[in-house]
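Peer 1: What follows is a predicted protein model with its sequence.
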Amino acid sequence: MGMVSFATVVMMFANNIWQLDYTPRTWVRWMIYFDALAFFIAYVGTCANDLMPECWKQNAYWLAADLVWSFKDAFKYGYIAYKALSICGIKTRWPAYATVVGSLILYWILCYQAYGFTMPNCPGQFNSQVPRVILYLYWTVVDVVASAMILWKMSQVVANSKGANADSSVYYIIKFREEIRLLVVAFGMLAVTILSIIHAANPDFNALNIWRIVFVYVQLLLVMGSQKVVVGGGSSANSQVGS
């Protein structure tokens, strides 16, 4: 999966969509950079296994990678919330920021539960699947709410376009490309989180590893939707906030 993230970074530079700012419209790019960094930490840590004490060998680099991944997932779901708000014409942005903060807190609780650095066997701080299930349920709620908002907006547009001429109908079909892209992402992540919840509740449950492929490719799909975002372009950049 890491190779897909690294390839996505290369694609971003090749297509000149690598620029960043501190607004929600570039959170999807932050997501890819954090994802690639986390995989890099994991790979380096695996290579440096023999240089660390036993507990650190097992946990240190994975904890570091997970902390970076916590920001990646926070920005991903914050971006999904932001896009859903933008598509519905809602200018309020605090729900997107709240989504980021909520994801970070729940992910850090999961890390606290999972990792430990005491002998023997480096046990986690406490043994429970509850933090993992709560985190995935949180992400599931974000996906469901975002999907519902987008479907509602699309139904409103379709209702308002009844009786419109052919040119207007073609316009609405083209306009829906971004909405459909985000719906595919939301439904794809919804399937991933549901399978993860089932696996956390029942470790014997065997799901096809195809969900991992879905996980990384929906991120690529999100990045492709950010190509119109211009960073540092003054008023022209501001005009792309809803893109």
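Peer 2: In hand now; what should we look at? The shown structure was predicted, so the numbers you read here are calculated from the model rather than taken from an experiment. Numbering: from 1, shown residues only.
Peer 1: contacts, neighbours, all on C-alpha from now
Peer 2: OK.
Peer 1: Quick check: residue 46 vs residue 40, distance?
Peer 2: As judged by C-alpha to C-alpha, to the nearest Å, residue 46 and residue 40 stand 10 Å apart.
Peer 1: With residue 82 instead?
Peer 2: Distance, residue 82 to residue 40, using C-alpha to C-alpha: 28 Å.
Peer 1: and what of residue 223?
Peer 2: From residue 223 over to residue 40 the distance is 20 Å, taken as C-alpha to C-alpha.
Peer 1: So these two - more neighbours on which side?
Peer 2: Set side by side, residue 223 and residue 40 show more neighbours around residue 223, with 23 against 15, by other C-alpha atoms under 10 Å.
Peer 1: alright, now check it against this:
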Amino acid sequence: MTPVNRAEWLETFDARVRRRARPDSTRARVEDTGAVVRQVAGPDGWNGVLWSGLGDDAAEVIAAQRDHFAALGVECEWKLYGHDLPADLPRLLTEAGFVPEPTETVMVAATADVAAAPVLPPGVVLVPVTDAEGVERAARLHARVFGVDPGGLRKRLLRRLAEAPGTEVAVMAEAAEGPVSVARLECDGDGFAGLWGGATLPHWRGRGLYRALVAHRAGRAAAAGVGYLYVDARDTSRPILARLGFQALTTTTPFVWRP
């Protein structure tokens, strides 16, 4: 297992994933204002602040970002990390009208420590999502697991397919009853890739599907030359990731403002 020097990894993570963030589609753009790095993607994409370097004018900068997205008519997310300054940033965001959602743990690992041949339960196969039909099946499964409208995910995956036809935009584990788990890999940083999704039907949990999907995506990342993986982990997945070699780096809390 590659040891984590937390200070060095935080510096690298901030520099590569946050400060040099890549747009998540050709319709999005990343803007560096000096005080913040933000993505602007319009009503069908993710809009928000990825990094901030705030000082005494923090309240003014926060209000300016809120007003910027308000003028565009879109909701925005301020992605707050546990080591971000100033220390009272959560209070300042709340006072500006941003609402916090559940905190997750940022887990990191060297790709080489995680990549392995997926081990699946009997009768289960991995199926790459590479076309519109696969996207629809993945979106329906996501809705079943999380009980939310999958419209945003559907649009995001279809947009990625339109930009790069035939690309594996997600991977599903399929059993005789159909898709039972789905997850995504996104190479959204310089040398880093994010693992997203991890939606598994309740009666299929605890059978190794999450581990298999992590191994598959780590293998894809390794083949693409990506050196590091990260996950915004919920409490349910954090112990599994720790057993696979991921280590806790910091926390992240979405603060969301809606028009």
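Peer 2: On my side now, so go ahead. Quantities reported herein were computed from a predicted structural model and do not represent experimental measurements.
Peer 1: What's the TM-score once they're superposed?
Peer 2: Superposed pair, TM-score by TM-score structural alignment, normalised by the length of structure 1: 0.26. Supporting alignment: 123 aligned residues with a C-alpha RMSD of 6.6 Å.
Peer 1: Work out for me the element residue 216 of structure 1 sits within.
Peer 2: Assigned by DSSP states H and E, residue 216 of structure 1 belongs to helix 210-224.
Peer 1: and the next element down the chain from that helix?
Peer 2: Downstream of helix 210-224 of structure 1, the first helix or strand assigned by DSSP H and E is helix 235-238.
Peer 1: The strand ranked longest in structure 2 packs against which elements?
Peer 2: For structure 2, the longest strand by residue count, based on DSSP state E, is strand 247-257. In terms of contacts (3 or more C-alpha pairs under 8 Å, 6 or more residues apart in numbering; DSSP states H and E), strand 247-257 of structure 2 is packed against helix 6-13, strand 76-81, strand 99-100, strand 104-110.
Peer 1: nearest to residue 233 of structure 2, of the ones you listed?
Peer 2: Nearest to residue 233 of structure 2, of all these, is strand 104-110, at 5.0 Å by C-alpha to C-alpha.
Peer 1: Just the angle for that closest one relative to strand 76-81, thanks.
Peer 2: Counting by axes from the mean of the first three to the mean of the last three C-alpha atoms, to 10 degrees, strand 104-110 of structure 2 lies at 60 degrees to strand 76-81.
Peer 1: elements contacting strand 104-110 of structure 2?
Peer 2: The elements that strand 104-110 of structure 2 packs onto, with contact taken as 3+ C-alpha pairs under 8 Å, 6+ apart, are strand 228-233, helix 238-244, strand 247-257.
Peer 1: most tightly surrounded among the ones you listed?
Peer 2: Stretch with highest mean neighbour count among those: strand 228-233 (a mean of 23; mean count of other C-alpha atoms under 10 Å).
Peer 1: Now do that strand: everything it contacts.
Peer 2: By C-alpha atoms under 8 Å, 6 or more residues apart in numbering, the surrounding residues in contact with strand 228-233 of structure 2 are 104-111, 191-196, 218, 252.
Peer 1: Show me where the stretch 101-250 of structure 2 has its strands.
Peer 2: Secondary structure of the stretch 101-250 of structure 2 (DSSP state E, counting those that start in this stretch): strands located at 104-110, 125-129, 170-175, 178-186, 192-200, 228-233, 247-257.
Peer 1: In this structure residue 257 of structure 2 contacts residue 76, no?
Peer 2: Yes - using C-alpha atoms under 8 Å, residue 257 of structure 2 is in contact with residue 76, at 5.4 Å.
Peer 1: Next, show the common contact partners of those two.
Peer 2: Shared contacts of residue 257 of structure 2 and residue 76 (C-alpha under 8 Å, 6+ apart): residue 66.
Peer 1: how about the helices in the stretch 1-150 of structure 2?
Peer 2: Per DSSP state H, counting those that start in this stretch, the stretch 1-150 of structure 2 carries helices over the ranges 6-13, 58-72, 89-95, 111-114, 132-146.
Peer 1: Please identify which of these is closest to residue 31 of structure 2.
Peer 2: Across the helices of the stretch 1-150 of structure 2, residue 31 of structure 2 has its closest neighbour in helix 58-72 (11.6 Å, C-alpha to C-alpha).
Peer 1: who does that closest one touch, helix- and strand-wise?
Peer 2: If you count contacts as 3+ C-alpha pairs under 8 Å, 6+ apart, helix 58-72 of structure 2 packs onto helix 89-95.
Peer 1: helices or strands next to the host helix or strand of residue 83 of structure 1 in the packing?
Peer 2: Element membership of residue 83 of structure 1, judged by DSSP H and E, is helix 54-87. Helices and strands touching helix 54-87 of structure 1, by 3+ C-alpha pairs under 8 Å, 6+ apart, are helix 27-47, helix 94-114, helix 130-160, helix 166-201.
Peer 1: Okay, angle between that helix and helix 210-224 too, please.
Peer 2: Going by the same axes, to 10 degrees, helix 54-87 of structure 1 makes 50 degrees with helix 210-224.
Peer 1: How about helix 54-87 of structure 1, which residues are buried there?
Peer 2: Buried residues in helix 54-87 of structure 1, counted by 16 or more other C-alpha atoms under 10 Å: 54-87.
Peer 1: again, but for stretch 183-197 of structure 1
Peer 2: For stretch 183-197 of structure 1, burial by neighbour count (16+ other C-alpha under 10 Å) applies to 183-190, 192-197.
Peer 1: which residues are contacting it?
Peer 2: 80, 132-133, 136-137, 139-140, 143-144, 146-147, 150, 207, 211-212, 214-215, 218-219, 221-222.
Peer 1: what number of residues lie near residue 91 of structure 2?
Peer 2: If you count neighbours by other C-alpha under 10 Å, residue 91 of structure 2 ends up with 11.
Peer 1: And the one 3 residues further on, by the same measure?
Peer 2: Other residues near residue 94 of structure 2 number 14, with proximity taken as other C-alpha under 10 Å.
Peer 1: what's it in contact with, if anything?
Peer 2: 100, 255.
Peer 1: Quick check: residue 94 of structure 2 vs residue 257 of structure 2, distance?
Peer 2: Using C-alpha to C-alpha, residue 94 of structure 2 is found at 9 Å from residue 257 of structure 2.
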